[in-house]
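*Asks:* I need the structure of the sequence given here:
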Amino acid sequence: MESQTVVGGEGTELHVDVAGPAAAPPAVLVHGYSQSRLSWHEQFRSDLTDDFRLIAPDLRGHGASEKPAGSDRYRDPQLWAADLRAVIDDLARGDPVLVGWSYGGLVVSDYLAVEGTDDVAGVNLVGAITEKGTDAAATVAGEAFVAMLDDLETRDADASVEALLEFLDICTADPLSPRERHLMLGFNARCPPRVREALQARSGAHEDTLRALDVPALFTHGSADRVVLPAAARRHADLVDDSDVSLYEGIGHSPFWEAPERFNRELREFTRRVVTD
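*Replies:* Here you go, the predicted structure:
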């Protein structure tokens, strides 16, 4: 694995991890709200890197990437699209599969709305949202997650840490090990509360973007997801002509972490199919 710095929208520096043969079919793995490229640990340590080029950025405001001031820099679809555009242009040889987890589904949708699909082989949305600030978005937001948003945005350090631990507890169906919980707390804490607040305050919808999608899509979701309800996957699939839903029974918001063998197998199969097609 190697680390790169890519310059995204408005000159924002993005930290990106890359693994796998440079000329192999690429998959760009886009993490969710308050998370990090390290969320994809189980993919980077797997044999996916023998056959595919895995590219995982820290989104702006997250992890080791730059955290520009001003809430507008986290609400503009053009900036999110520019960030992914830079990652793809700099690090992908060939059309990638875009994998968006949770809030990362909104970022991927921003890219599709702005840039289209000319350089995209397929889309895999995982426990994902594609809109914010709408009635439809509210219907698929888990009650436990919504209830903790104020605490996740607090500037009180102690309260913020406690809220992050509660958030991590609902990201999986079964409890994390102490080591996993500590690791995830560390990288979630690198996302400042002001960024988390800005992410939640944006609005916009991508129903038309999904209706117009002309590449294959896979919607992966855990049946026990308490952050984004499973109904989101079916709603998304109903909008896309060439789509499949993969429902993980008894799995929560993080299928790639909770059931990595299945997730990796399905990502491998999907990537091979869409690249071949």
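
*Asks:* From here on, just use CA atoms for contacts and neighbour counts.
*Replies:* OK.

*Asks:* Gln78 versus Asp277, what's the distance?
*Replies:* 29 Å (CA to CA, to the nearest Å).

*Asks:* run this one through as well so I can compare:
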Amino acid sequence: MAVREVTGTDGTSLVHRTFGSETAPVLVLIHGWAQSSRCWGDDVLDALARDFRVVAVDLRGHGYSQAPETGYDDRALWAGDIAAVLAAENVSASNPAVLLGWSYGGLVICDYLAEYGSDAVAGLVLVGAITSIGRGEKGGRVGPAMRAAIPAAMSEDPREAVKALGSFGHALTGPVEGKGAVSQALFGVSLSTPPRVRAALFDRAVGNDELLAELDVPVLLLHGDVDSVVDVSVAHHAASLLRRATTSVWEGVDHGPFVEDPDRFVAEVGEFARRATAEAATREDHEQGSMEG
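*Replies:* The predicted structure is shown next:
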């Protein structure tokens, strides 16, 4: 594993961790609201790193990345953050990456696509992810656990925040035996995310339906059917818009599929990412041959 630091377009320091071979296809993992690159768990990261160069990002305001006072409502800044990480990992049109976004990470991926396009993207994986945010946006419909946590989860009063984030944290692990330590770890990450950042991430409104409808890369939509944070209807809405969507709805699973069934998560993500990168390589070879011809 290597820990690397890049700088966003506004000077914000951003940290990401890398796993696996430098020459393997790149898989970028983007976490959700009030989490960090630690959310995936060592076992998932190590398993994915057998076949991919895994890049696990700490978004601005989260984990070890810097938490600026403002800018969380600026699409260009979120997009620039991802672009900086991709550039540092030598991702380009000739070496595209698969981008995986969980929860709020799906919205950040849309920010990147809106600003930079999909030339450097082999495929997308959206895990319990929103693609839009704001009142009436079908791509941002939240579930009962998220509704119950707001606004107390953003409070600076520790009594309010601990109670709200504690109940919210159960949705990340689901009703699975033996996940107590994981639940506490995820809860700790949420609590360590500054309250002003927790609040600022919801202080924006943006729709991405048109962007999804025009997207020309393969997309895997992976969602639990009892997701209490991001309603499963969000995945079905995205599937109705996307040209090349594969939908995997997990029965009885809440907001953290990679926590509830890490082996299945690694298998499904790995299979999709291998196909997407192979397709992108074939397309690049064909385009290169056409230019030479």
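
*Asks:* Show me where the stretch 151-293 of the second structure has its helices.
*Replies:* 158-173, 180-192, 195-200, 209-214, 233-241, 257-260, 262-292 (DSSP state H, counting those that start in this stretch).

*Asks:* if you count what's nearby, which of Asp277 and Gln78 of the first structure comes out ahead?
*Replies:* Gln78 (17 against 9; other CA atoms under 10 Å).

*Asks:* residue ranges for the strands of the second structure, please.
*Replies:* 2-7, 13-19, 26-30, 53-57, 97-102, 121-127, 219-224, 245-250 (DSSP state E).

*Asks:* quick one on the thing from earlier: how about the helices of the stretch 151-293 of the second structure, which one is nearest Gly20 of the second structure?
*Replies:* Ranking the helices of the stretch 151-293 of the second structure by their distance to Gly20 of the second structure (criterion: CA to CA) puts helix 262-292 first, at 13.7 Å.

*Asks:* What is the closest one packed up against?
*Replies:* helix 42-48, strand 97-102, strand 121-127, helix 257-260 (3 or more CA pairs under 8 Å, 6 or more residues apart in numbering; DSSP states H and E).

*Asks:* got these as TSV, with mean neighbour count and distance to Leu215 of the second structure columns?
*Replies:* Putting those into TSV (neighbours: other CA atoms under 10 Å; distance: least, CA to CA, whole Å) gives the following:
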stretch	mean neighbour count	distance to Leu215 of the second structure
helix 42-48	16	25
strand 97-102	26	14
strand 121-127	27	10
helix 257-260	21	25
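
*Asks:* Which among the ones you listed is found nearest to Leu27 of the second structure?
*Replies:* strand 97-102 (4.9 Å).

*Asks:* Next, the angle from that closest one to strand 219-224.
*Replies:* 20 degrees (axes from the mean of the first three to the mean of the last three CA atoms, to 10 degrees).

*Asks:* Name the nearest residue to the residue nearest the centre of the second structure, sequence neighbours excluded.
*Replies:* Nearest residue to the geometric centre of the second structure (CA atoms, centre = their mean): Gly101, 1.9 Å. The shortest distance from Gly101 of the second structure to any non-neighbouring residue, by CA to CA, 6 or more residues apart in numbering, is to Ile30 (4.7 Å).

*Asks:* Excluding chain neighbours, what is closest to Val275 of the first structure?
*Replies:* Nearest one to Val275 of the first structure, counting by CA to CA, 6+ apart, is Ala121 at 6.1 Å.

*Asks:* residue contacts, that neighbour?
*Replies:* Asp95, Pro96, Val97, Leu98, Val215, Pro216, Val274, Val275 (CA atoms under 8 Å, 6 or more residues apart in numbering).

*Asks:* For it, give its distance to Gln78 of the first structure.
*Replies:* 21 Å.

*Asks:* Likewise for Leu84 of the first structure?
*Replies:* 10 Å.

*Asks:* Also Pro175 of the first structure?
*Replies:* Distance from Pro175 of the first structure to Gln78 of the first structure, by CA to CA: 37 Å.

*Asks:* what does Glu249 of the first structure give?
*Replies:* Taking CA to CA, one finds Glu249 of the first structure at 36 Å from Gln78 of the first structure.

*Asks:* In this structure Phe52 of the first structure contacts Pro26, no?
*Replies:* Yes - Phe52 of the first structure is in contact with Pro26 according to CA atoms under 8 Å; the separation is 5.7 Å.

*Asks:* more neighbours, those two?
*Replies:* Applying other CA under 10 Å to Phe52 of the first structure and Pro26 shows that Pro26 carries more neighbours, namely 30 against 21.
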